[in-house]
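> no sequence on hand, only this structure:
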């Protein structure tokens, strides 16, 4: 008998019936036999039995009585009983007590018997797997809890307001101080400022600095979703509420219960939707689409917009009552051009996150690259700066990011960083010759940077000889050290 086969104990006092069962099962099972409940109990005590197949009518204890004993002493064993039609009522009465998996009626058919016992073997395997997994989970739970706590601490440290990259004299210092103060108060906060300035990052930092830090932080971009979909996303819906609603959906407000929800681009919502959002803030409850009654919800609401909501209120595009509900505290985030001192820190951090084609880290950004980056006004703010660093990494031939890999618009801005030159070009001072020379110097320097200060290529592009280019470099003081 193979030890890999499921084990079954056949209990029957009739030798012929016992042998018939053994012959039918022995090809697929390891079979033990017993003629009485006492003998069967002795086998159970010394052998690993997975399935007990017992006849109902036996001398002494009945099959149901014996299986009830098996359930008490060996609860993992799957219990099956065989009986005649006349015993059905007794068995049905004792099924719950004995925990019988299934019972077969005599005369049994081999196919039916094998099908039943194979199902019992699968049930035993699933029970064993479940017990093993439960034990593994109990053993692993402290380790998993420690890992989760470590990851949560790492996330909190990474996205904390205090970890936001900024210079000692940056305007962001006052913003971060304000955010850390209001984080302690459980009031709605409105973040305003241009797109790409990092409002979502501040919202996450605000959540992590609040008493709700252990709960969920949920985000939604209101400007990217139509009103009808936005309502079902935020408030949830019941099955059958509309075409395609095949099951209940928990809304984002309910998912954020006990935590915070960040609604970006709140100024893009319509007045009709704003009425529904106002009710959530006033009543502290949401009504899923198609639900008969509202559900209570406790989530801190943080919103953001790049629009002038006060102007929108005057124009009737934004509800005044909703504005004052959302803007208990208003935090304005300055654009990147007003905190140029932060650009080297942010750009260097982006570059440090990247790897070159060879898998090595990029070298620190040199002064020429940083000077070009600081001279540009960054209408797309931090998001545009990150894309510029990604562009440089994509165009780089090695592990160094060069000014020649910058976008033409950034290079052109780098040539306009001298206020005197800008004044000359704007006609505020200087004659025509001086203005033309200033413009010529900018064009020459831009060409040199684009060609990585290769004078031969720059001269060819500008239609100059090397001697002519050298003279212009000397005249305009453009010789690179």
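Nice, I can see it. The shown structure was predicted, so the numbers you read here are calculated from the model rather than taken from an experiment. Numbers count the residues shown, from 1 in each chain.
> drop to CA atoms for contacts and neighbour counts, all remaining ones
Noted.
> can you tell me how far residue 215 is from residue 278?
Using C-alpha to C-alpha, to the nearest Å, we find residue 215 at a distance of 23 Å from residue 278.
> same check, this time on residue 155
Residue 155 is 32 Å from residue 278, by C-alpha to C-alpha.
> who has more neighbours, the two?
Each of residue 155 and residue 278 has its neighbours counted (other C-alpha atoms under 10 Å); residue 278 has more, 17 against 12.
> now do whichever strand or helix holds that one: which elements does it pack against?
Taking DSSP states H and E as the criterion, residue 278 maps to helix 271-283. With contacts defined as 3 or more C-alpha pairs under 8 Å, 6 or more residues apart in numbering; DSSP states H and E, the packing partners of helix 271-283 are helix 320-326.
> next secondary structure after the helix it packs on?
The first helix or strand that comes after helix 320-326 along the chain, using DSSP H and E, is strand 329-332.
> so how far is the helix or strand following that following strand off the chain centroid?
Next helix or strand after strand 329-332 toward the C-terminus (DSSP H and E): helix 343-353. Offset of helix 343-353 from its chain centre (C-alpha atoms, centre = their mean, to the nearest Å): 24 Å.
> dropping in the other structure now:
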């Protein structure tokens, strides 16, 4: 029997389904994809608690819950966001009457317990002499809640929790990151998309003296200039079409803490000028405002581009580059740290088990060998998606076998068991080169032009290496599990 009705408001179908799966065992779950649908549900159903995503089309979660408080004050309101601190949580939590703020990725058991407590609070409010119609936390209470949450985040993202091979290249990277954490200096992290740059940035923040202050994130490549300025610097009501109220920018929310600017290389020259001024003057001026505000924020930025090359070609401002690049760091791609792959895979599987309520015990040895052999162009993000898919495809809580791997990994053939390791450095380098060429040819379905472009070689140079390593008779993209081919496109 259910103990109440909970309304989930989220515009992403997968998020709706994940939340419903966790909550439906104990509660009647009602779904809405936007504010309009949510209002229709609230008008027709008795709801004890609302779980609302912060980012929705047309209106933020906090703004909608502020409206709900005025029209339907009874349900206990909760907000979910991908930020460590919601954009408006500090200024708007009291106005919206938000009971709990939940950060992504959320833990299923903690989420369920939070909703249980919220529904219990709803019934207490209804009892004669109960706790009252509204939960109104004081600023002191709010600060204690936020401080406790940051302490939990600090434990979650400490350096020791970054999974890596103790003998792999991440050891040097983490040593540099620990050095950077000890000093209030701007950090620029370079590396391929999906390699884990945000995770490293969080470790630097939570390992620093600012670790008890906010950590906020913005993907600078995802928004046009006007919206990016509003997100970062804030805006006044009426500053542009669609600015219906004052908005606090992420720089102001991060005051005292750290802001992580991902994909900084995707910003326009016009925006770069404005960001440079903020970094030089240590102050922001919201769009439409007449006065500037001082800020104290550490900046960690990241890019998958070669910014030095962009500077030379005039695509990125030199002065901004030197502002951001005070402490440069490079995060190796997953193919450069293959010893990390089994460890990361096990960590991801534990996370997926918790999210999907499964008990898959691990991977078959052959599966791990194939995971290590694959090229992983999408890095850790692609590995995460692959493991999620394998768990969904598996019918029993047994080790994940190679038959569950996706079709794109069919060419990831491991070295034969018992094969002797190359003895000399030259042999080892040639073995790595041969393997990289074979994998790339397989991923490009034998197309020499595409493979040469990906490897940074000429067609003539690649053909010479194919002949040198005798790959024509070994690599066949059409053969099962990556036996090698002699039918390359010429």
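Right, received. Where do you want to start? Bear in mind the structure is a predicted one, so any value in this text is a computation, not a measurement.
> once they're superposed, tell me the TM-score.
TM-score of the superposed chains, computed with TM-score structural alignment, normalised by the length of the first structure, equals 0.59; 315 aligned residues with a C-alpha RMSD of 3.5 Å.
> against the second structure, where does the helix holding residue 278 of the first structure fall?
Aligned using TM-score structural alignment, helix 271-283 of the first structure spans residues 269-281 in the second structure.
> what comes up buried for the matching stretch?
By 16 or more other C-alpha atoms under 10 Å, the buried positions in stretch 269-281 of the second structure come out as 272, 275-276, 278-279.
> ok, average deviation of that stretch from the first structure?
When the first structure is overlaid, stretch 269-281 of the second structure sits 0.5 Å from its aligned residues on average, using mean C-alpha distance after the TM-score superposition for the first structure.
> distance from that stretch to the middle of the chain?
Stretch 269-281 of the second structure sits 25 Å away from the centroid of its parent chain (C-alpha atoms, centre = their mean).
> ok, now stretch 214-227 of the second structure?
Centroid separation for stretch 214-227 of the second structure versus its chain: 13 Å, with C-alpha atoms, centre = their mean.
> same check on stretch 209-216 of the second structure?
Taking C-alpha atoms, centre = their mean, one finds the center of stretch 209-216 of the second structure at 18 Å from the center of the full chain.
> one more: stretch 116-134 of the first structure?
Distance of stretch 116-134 of the first structure from the chain centroid (C-alpha atoms, centre = their mean) equals 34 Å.
> buried stuff in it?
By 16+ other C-alpha under 10 Å, the buried positions in stretch 116-134 of the first structure come out as 116-118, 120-121, 123-124.
> just stretch 184-201 of the first structure next, same as before
Going by neighbour count (16+ other C-alpha under 10 Å), the buried part of stretch 184-201 of the first structure is 188-200.
> kindly report the same for stretch 221-235 of the first structure.
Neighbour-count burial for stretch 221-235 of the first structure, counted by 16+ other C-alpha under 10 Å, picks out 222-223, 227, 230-235.
> distance between that stretch and the chain's centre?
Here stretch 221-235 of the first structure shows a centroid-to-chain-centroid distance of 19 Å under the convention C-alpha atoms, centre = their mean.
> against the second structure, where does it fall?
Under TM-score structural alignment, stretch 221-235 of the first structure corresponds to residues 219-233 of the second structure.
> same check, this time on stretch 18-28 of the first structure
So stretch 18-28 of the first structure is aligned with nothing, judged by TM-score structural alignment.
> now that stretch, how far from the chain's geometric center?
With C-alpha atoms, centre = their mean as the basis, stretch 18-28 of the first structure stands 55 Å off its chain's centre.
> remind me which helix or strand the aligned residue in the second structure for residue 154 of the first structure belongs to.
Matched by TM-score structural alignment, residue 154 of the first structure corresponds to residue 152 in the second structure. Assigned by DSSP H and E, residue 152 of the second structure belongs to helix 139-156.
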